[in-house]
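Asker: any chance you can model this:
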Amino acid sequence: MPENMPFGTPAQFIHPEEKAAQDVANPLMDSHKPVLVSGSHRSGTTWVGRMLAEAPGLLYVHEPFSVTDAPSRGVCNAKFDYWFTYVTRRNEAAFYEPIRNTVRLKYDLAGGLQTYRSIKTTSELLREYTCFLKHRLKGSKALIKDPIAFFSAEWLAERFDMKVVMVIRHPAAFVSSIKKLNWRHPLPHFLAQPDLMRERLHPFADEIRDFASREHELIDEAILLWKLIHHTMIQYRASHTDWIFVRHEDLSRDPIAGYQELYHRLGLEFSARIQRVIERYSGPANPGDTDAPVGSEEILMRNSASNIWNWKNRLTASEIERIRRAVQDISNAFYSDADWLHEPVPILSR
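Answerer: Below you'll find the predicted structure:
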């Protein structure tokens, strides 16, 4: 998929005619709600979001909360200064209207003109505007895929009546992915948000200050990030029984059954065409691991069952033990001993 396609569903680029026909014919289109797919970054949220966006009547919107890689300002005219911005009713003034427009698939022409300033890019603005207008007139809903919106999920769900899917990833898999990509995180962004620190991250305040003040080993930084996110995930799971929580490993082991269940719980229409797309993106003919660049189409096409255990090849035995010791107080809520040693056993289906 071209990198400048920030919001379109995969069906637009794989088989547009077939999905368009289903969109027109789908009687449920006006009844279902917008969807938020979130969780930690590197947890498979893009795969989950893209496969769910195959449903008739959904339009995929990619990471509007991103600081560096957000879609055009026509798609979302909100500006976020911090990674993992924490939006609540107290500070929503700068974000409410642009996010509402995105959720309603109302294209911001003034914002689009700020992004596409030259004659050469006019066609891109028209493509985005036309796509949003077409989907809005058909009654489509937005599917916002955004791990960076994780700490704002309650605000999004409450203010825009969104259904929420939270993706959980094994801590060793998360850390191994961060290690492979050599991704550093600006820890001061947490400290710059007093409400976030007070309401969500206060048990880790000393650790965050320490990591923000000096560079630590990348593995330890990734461990801390996993703990921050999944500590809050435990709170979300206790408070929001209407949200859907799914482990990446359970979807990966049996994608067809897993996505059928997700479609059912979201009130989406599952079809033979959608099953074929899921098989294409998760089947055994795909590689279990890849060095394809982040954001490319190739990186989504994995042997999902094999991908579950990639972390065992990326991490040393001592690194795995180090991760396990550091996260176990939190990871025990999601993963058993078997998930570190043998084939994982589903524990989150409900």
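Asker: all contacts plus neighbour counts: C-alpha atoms, from now on.
Answerer: Will do.
Asker: biggest helix in this structure by residues?
Answerer: For the chain, the helix that runs over the most residues, judged by DSSP state H, is helix 218-239.
Asker: which strands or helices does it pack on?
Answerer: With contacts taken as 3 or more Cα pairs under 8 Å, 6 or more residues apart in numbering; DSSP states H and E, helix 218-239 sits against helix 171-181, helix 317-331.
Asker: buried stuff in the helix or strand that the longest one is followed by?
Answerer: So the one you mean is helix 317-331. Tracing the chain C-terminally past helix 317-331 and defining elements by DSSP states H and E, one meets helix 338-341 next. Within helix 338-341, the residues scored as buried using 16 or more other Cα atoms under 10 Å are residue 340.
Asker: run this one through as well so I can compare:
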Amino acid sequence: MMNASSIRAIGNRLLDMYGRLRARRYDARDAIVVACTGRGGSTWLAQIITSLPRHHLRWEQLHWRTNPKCQEYGFGEPTYLTSEIAIKEQEKYVHQILSGQTFSSAIHTKKYFRPLKLLTVRSYVAKLVTANMMLPWLVETFGVRAVFMIRHPCAVVKSQLKHGAWDEVGKSFCEHPALFEAYPHLGSLFEEVERQEEVLAFNWAVQNFVPLALPQPVPWVTTTYETLVGDGMEEARRIFDALGEEVPHRAGKQFHTPSVTTVDSSNVAQGENPLTGWREYLSNRQVNRILSVTHEAALCFYTEALRPEASPSSLEVSV
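Answerer: This is a model prediction of the structure:
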């Protein structure tokens, strides 16, 4: 009788075979990338997008917890990458992910992995919380469609502090020499941050700075968590239109379905306003420190207000 490890080994070989065969007739440009910081609402957004028929969610293929193998190629954490920096091995590996060739090495989580649905898949949806700083490279190199979402820094930092998994995020986690060389003001700000909420705010800032620093018009659709919450299906229609897709009939249901990563004690889980939780959790001093860091980084459209001061298509850095 075969044990669990033997069954898994056979399953992995079958997945590898299927992935390689499927990739021969799958264009990576059909993939959709969902880019967002951790605790920024990416799972919820991915649920909405994968309500499209025959779209299969690929869960955090560039995160070290989900896919340890990606660390062999310099991924695993938020990574700043441009066409001048990237090496051929990195490009080849990311292409394997986008074209569905890495299933067996990247299913350390069962979230949204539906093997049988792979037989009829039309497009892969790559949800990535480590890809903001390489989003311009991803779109330019692979021609993928992409949705970039940003959420209020106070809401993100509050969620990270409360979640616990970000306790390990120290200052060194946010050090990106190549990025600091390109944008010296970020390097100077990095030297100044000290408290945990400041470090997390800086981590938020550098990840969102890169996609927002690209001149308009950008080759992806930008949205905000607050707009998606407030405008609902109107904003969803704008996103699907930018992706060249009809709004699926199942999309509306996802607006009322908490993501699998929702924390039980959160406002979303409790049926309360999802935009106000940070005001109830953070002190005034913490809020001021967080906003001071993000404004110094040149991301000034979020203030003490619940929603950004600009529409999603008008967000930009103030350098």
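Asker: TM-score them against each other, please.
Answerer: Scored against TM-score structural alignment, normalised by the length of the second structure, the superposed chains reach a TM-score of 0.73; 280 aligned residues with a Cα RMSD of 3.5 Å.
Asker: one step back: what angle separates the longest helix of the first structure from helix 317-331?
Answerer: Counting by axes from the mean of the first three to the mean of the last three Cα atoms, to 10 degrees, helix 218-239 of the first structure lies at 20 degrees to helix 317-331.
Asker: what does helix 218-239 of the first structure contact?
Answerer: With contact meaning Cα atoms under 8 Å, 6 or more residues apart in numbering, helix 218-239 of the first structure is reached by 39-40, 150, 168, 171, 174-175, 178-179, 182-185, 200-201, 204, 211, 243, 245, 323, 326-327, 330-331, 333.
Asker: stretch 302-315 of the second structure too?
Answerer: Residues outside stretch 302-315 of the second structure that contact it (Cα under 8 Å, 6+ apart): 152-153, 212, 221-224, 226-227, 275-276, 287, 291, 301.
Asker: now with 10 Å, please.
Answerer: With contact meaning Cα atoms under 10 Å, 6 or more residues apart in numbering, stretch 302-315 of the second structure is reached by 148-155, 212-213, 216-218, 221-228, 230, 235, 275-276, 278-279, 284, 287-288, 290-292, 294-295, 299-301, 316.
Asker: among those residues, which ones are buried?
Answerer: In the contacts of stretch 302-315 of the second structure, burial by neighbour count holds for 148-155, 212-213, 221-228, 235, 275, 278-279, 287, 290-292, 294-295, 299-301, 316, counting by 16+ other Cα under 10 Å.
Asker: please name the nearest non-neighbouring residue to the residue mapped onto residue 128 of the second structure from the first structure.
Answerer: By TM-score structural alignment, residue 128 of the second structure lines up with residue 146 in the first structure. Nearest non-adjacent residue to residue 146 of the first structure, counting by Cα to Cα, 6 or more residues apart in numbering: residue 63, 4.4 Å away.
Asker: and the one you found, what does it touch?
Answerer: Here residue 63 of the first structure is in contact with 6-7, 37-38, 46, 69-71, 76, 144-149 (criterion: Cα under 10 Å, 6+ apart).
Asker: corresponding residue for it in the second structure?
Answerer: Using TM-score structural alignment to pair residues, one finds that residue 63 of the first structure aligns to residue 60 in the second structure.
Asker: residues in contact with residue 36 of the second structure?
Answerer: Taking Cα under 10 Å, 6+ apart as the criterion, residue 36 of the second structure is in contact with 42-43, 45, 127-133, 135, 147-151, 204, 207-208, 224-225.
Asker: ok, the residue mapped onto residue 231 of the first structure from the second structure to residue 300 of the second structure distance?
Answerer: Using TM-score structural alignment, the equivalent of residue 231 of the first structure in the second structure is residue 209. As judged by Cα to Cα, to the nearest Å, residue 209 of the second structure and residue 300 of the second structure stand 11 Å apart.
Asker: thanks again, I'm all set now.
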